[in-house]
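[1] Coordinates only, no sequence provided:
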């Protein structure tokens, strides 16, 4: 680059990362409504930050357990596989610097913003994964070396880390367009995010100007270049928030002609409220989950929204996480599987839970240990058999009883 600059007689300039990303990726510097929208600037929009945080916290807060299926005849039970290294890796500490909560939240943030989160698998001497090291989205690239074979090149501030095969990395994808890569969520919602950013900047500039719109300062006669500069500087000096309410003294028959609409005429409040809903729609997050609710929301409807958030927003992310963990980190089709514990999200009031537990136990639908497991309690001896109500018997017992009654009658 410097050699070409010398030949063409140009002065070289150091490019920022965003400018380089724009040249390489082709979308880093795309402007919407006059503002540049990428994953870094998008996070400065409070709605985007809140949506990404809600999704990331929803994948990081629930405890993540690894279970082992145990077959006992026709009965299949499960038990926490606490004796394998992957359990502590996923449940407690993903690497030397991050807990499981921190690692899962970081990976989900990367996936929600850029489409994919990537971590390098660090294996021990026995070949088992010992650590998962996350790599920022701007420090790794995916290359196809053949039709169905890809490699991942990872970098850091010191240079190339290495080139890794798919089995040497852990990936969590967002919405995908093909089998190898994901779609950039910020790029897909760029119009809504850009308009939200432009609206915030416009309203901030208006408040900076003391809520006084721009206009034309008209005077009689012709101004020289020096007079024009001095008058412009004087107007800027006597305007702004610090001079709000001060009288503006004008001479030479000067007039102030407003050329901008007010914040009320621009409907800033309505526009910003609509952009919150548009950004939430792009991320699949209910507005009430980020603290935005309209006048029609009630306490009862809020509870329904919270349940819908778990089903329609977090459940797809949880399924993406667990299937990736099962197939690429655990034993695939073996007895091990990962599962998020979301019972605290679905739990009702103490009264409702007590009534449900009593009904399920007395009807024999759940064993008492299964109900204890639902409440996060350890099983107790003798509570593994379902109860049978006195006024209910199974089919075989009913037939035997009817036969006995017939014999007695005879």
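    Received, thanks. Quick caveat: nothing in here was measured; it's all calculated off a predicted structure.
[2] make it CA atoms for all contacts and neighbour counts henceforth
    OK.
[3] which strands and helices sit next to the helix ranked longest in the chain?
    Ordering each helix of the chain by length in residues (DSSP state H) puts helix 190-208 first. Counting by 3 or more CA pairs under 8 Å, 6 or more residues apart in numbering; DSSP states H and E, the packing neighbours recorded for helix 190-208 are strand 31-32, strand 35-36, helix 268-283.
[4] Pull out the buried residues from stretch 360-368.
    360, 361, 362, 366, 367, 368 (16 or more other CA atoms under 10 Å).
[5] again with stretch 85-93
    86, 87, 88, 89, 90, 91, 92, 93.
[6] ok so, going back, after the longest helix of the chain comes which helix or strand?
    strand 215-218 (DSSP states H and E).
[7] Quick one: distance of the helix or strand that that next one is followed by to the chain centre.
    Counting by DSSP H and E, the next helix or strand C-terminal to strand 215-218 is helix 225-237. Computed by CA atoms, centre = their mean, to the nearest Å, the chain-centroid distance of helix 225-237 equals 49 Å.
[8] Please enumerate residues in contact with helix 225-237?
    Residues outside helix 225-237 that contact it (CA atoms under 8 Å, 6 or more residues apart in numbering): none.
[9] Repeat that for stretch 194-207.
    For stretch 194-207, contacts defined as CA under 8 Å, 6+ apart pick out 31-37, 45, 212-213, 241, 263, 268, 271-272, 275-276.
[10] what about 6 Å?
    Residues outside stretch 194-207 that contact it (CA atoms under 6 Å, 6 or more residues apart in numbering): 32, 33, 275.
[11] out of those residues, who's nearest residue 147?
    residue 32 (35.6 Å; CA to CA).
[12] re earlier: could the helices and strands packed on helix 190-208 be laid out in CSV, adding distance to residue 163 and mean neighbour count?
    Output for the helices and strands packed on helix 190-208, formatted as CSV (distance: least, CA to CA, whole Å; neighbours: other CA atoms under 10 Å):
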stretch, distance to residue 163, mean neighbour count
strand 31-32, 33, 16
strand 35-36, 32, 18
helix 268-283, 32, 17
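[13] need these in TSV with distance to residue 326, can you?
    Output for these, formatted as TSV (distance: least, CA to CA, whole Å):
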stretch	distance to residue 326
strand 31-32	40
strand 35-36	39
helix 268-283	26
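[14] Nearest to residue 14, out of these?
    Smallest distance to residue 14 across the helices and strands packed on helix 190-208 (CA to CA): 19.3 Å, for strand 35-36.
[15] ok, structure two:
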């Protein structure tokens, strides 16, 4: 039977109220986050305890830091394709700096981490004259909502304990995986059993190592001991336990014997269970285990680094990038702007192969008239050259097999005609 959450003590409640965070018994989100979800392992599971697991820490960092380093730009649709909308106000906000205190990389890192752990990332839209001029990330621990006359209002407490209200239309929400199409679900709540088992395995491992890899032991005597003898035997045994005292000899007297109680780490398959927990956690975040340092099994996402990055981009990062892009278009652009502008993450940097592979790919794209040389230079982060470098070119030496002789005869005829007329060819002019 699950234990009911206790309400906070008077000192804690008073401190929270002084900080501007009123606590009520009906604040389910606060109590769930503070006490954590109950798990069969008997340990609390919340966003703080799960981040102490190396697999969770690595998965959250891998996804959030990778997305935060991808360039996010506003693009303008043109008659010939697209171009970066450098004049659009959101370009600087999304790409460089959302507010005076935060860079774009840090902002997206925190937002994606909140989506991964809490299910939603919420930001305040900083407005001037009805236009978005900045974004302020709202920490989930200091944000809660209520309704006033049927209208949803958000209450936020800043770092100094000052509390303020934010209208609902000023709060921008980016939901993660959703079941109702509105709010994202928390992976911590749904994966409490898996995370709780992993935390329990880590705690068991720490306890085992603190005892010098020795299981719980008991000393048996042929006769009943007196209280003072029992205390002396217990103190002696405790002085020999622990990793520091491992290896010290034990003196047994009066026919006493030492027996182990419980299961040793090998029988409990402690190492195997911890390794399995890493794989289970990676499943929850859809991250291949090899990308968080778990290389016991080979990946099925391809053999080369390029194929593995394509799989990571397609199956892991792709849904998150799409959610962010569509949330920007939906909530930060006006209806008129949506027909002309759109946000897009640049993921080409993740797909770069080795230098030889890139050279072969670029040569094929340029020679077949698919990319210009300036477009290739842009992919390599080089300045455009302009002129003929911005023109699509194709190889003209290619011809059907039955036309090869005709091409040579035509060139010979042209040369003879030039000689007869006394007209020099292009090569002789140079």
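    Here it is on my side, so go on. Just so it is clear, the model here is predicted, and its values are computed rather than measured.
[16] Identify, from the buried residues of stretch 85-93 of structure 1, the entry nearest to residue 64 of structure 1.
    residue 91 (5.4 Å).
[17] That closest one -> structure 2?
    In structure 2, the residue matched to residue 91 of structure 1 (TM-score structural alignment) is residue 95.
[18] what's that match in contact with, if anything?
    72, 73.
[19] measure it to residue 421 of structure 2 for me?
    63 Å (CA to CA, to the nearest Å).
[20] Equivalent analysis for residue 341 of structure 2, please.
    From residue 341 of structure 2 across to residue 421 of structure 2, the span is 59 Å (CA to CA).
[21] out of those two, which sits in the more crowded spot?
    Legend: neighbour count by other CA atoms under 10 Å for residue 341 of structure 2 and residue 421, higher for residue 341 (21 against 8).
[22] List the residues that contact the nearest residue to the more buried one once chain neighbours are set aside.
    Leaving out its chain neighbours, the residue that sits closest to residue 341 of structure 2 by CA to CA, 6 or more residues apart in numbering is residue 76, at 4.6 Å. With contact taken as CA under 6 Å, 6+ apart, residue 76 of structure 2 is in contact with 82, 83, 85, 340, 341.
[23] can you list these in JSON lines and add distance to residue 68 of structure 2 and secondary structure?
    Output for these, formatted as JSON lines (distance: CA to CA, whole Å; DSSP: H, G, I helix; E, B strand; the rest coil):
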{"residue": "82", "distance to residue 68 of structure 2": "23", "secondary structure": "strand"}
{"residue": "83", "distance to residue 68 of structure 2": "22", "secondary structure": "strand"}
{"residue": "85", "distance to residue 68 of structure 2": "20", "secondary structure": "coil"}
{"residue": "340", "distance to residue 68 of structure 2": "25", "secondary structure": "coil"}
{"residue": "341", "distance to residue 68 of structure 2": "21", "secondary structure": "strand"}
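[24] ranking these by neighbours, who comes first?
    residue 341 (21 neighbours).
[25] what's the spacing between the aligned partner of that one in structure 1 and residue 82 of structure 1?
    Using TM-score structural alignment as the criterion, the counterpart of residue 341 of structure 2 in structure 1 is residue 336. Computed with CA to CA, the distance linking residue 336 of structure 1 and residue 82 of structure 1 is 11 Å.
[26] need the longest strand for structure 2.
    strand 120-128 (DSSP state E).
[27] So which bits of that one are buried?
    So, applying 16+ other CA under 10 Å, buried residues of strand 120-128 of structure 2: 120, 121, 122, 123, 124, 125, 126.
[28] from the middle of its chain, how far away would that strand be?
    21 Å.
[29] swap in stretch 326-338 of structure 2?
    With CA atoms, centre = their mean, you get 24 Å for stretch 326-338 of structure 2.
[30] What of stretch 138-158 of structure 2?
    Remark: stretch 138-158 of structure 2 is offset 26 Å from the chain centroid, using CA atoms, centre = their mean.
[31] Residue 245 of structure 2 matches what in structure 1?
    Under TM-score structural alignment, residue 245 of structure 2 pairs with residue 243 in structure 1.
[32] wait, I meant residue 190 of structure 2
    Under the alignment (TM-score structural alignment), residue 190 of structure 2 maps onto residue 188 of structure 1.
[33] For residue 100 of structure 1, list the residues it contacts.
    Applying CA under 6 Å, 6+ apart to residue 100 of structure 1 gives the contacts 90, 91, 92, 93, 94.
[34] Residue 380 of structure 1: which of the residues you listed is nearest?
    residue 91 (24.5 Å).
[35] okay, now residue 240 of structure 2: neighbour count?
    Residue 240 of structure 2, neighbours per other CA under 10 Å, totals 16.
[36] For residue 187 of structure 2, see how far away it is.
    44 Å.
[37] just residue 267 of structure 2 next, same as before
    As judged by CA to CA, residue 267 of structure 2 and residue 187 of structure 2 stand 31 Å apart.
[38] which of these two has more neighbours?
    Comparing residue 267 of structure 2 with residue 187 by other CA under 10 Å, the one with more neighbours is residue 187, at 19 against 8.
[39] secondary structure element for the residue nearest to the more buried one when sequence neighbours are not counted?
    Nearest non-adjacent residue to residue 187 of structure 2, counting by CA to CA, 6+ apart: residue 117, 5.9 Å away. For residue 117 of structure 2, the host element (DSSP H and E) is helix 104-118.
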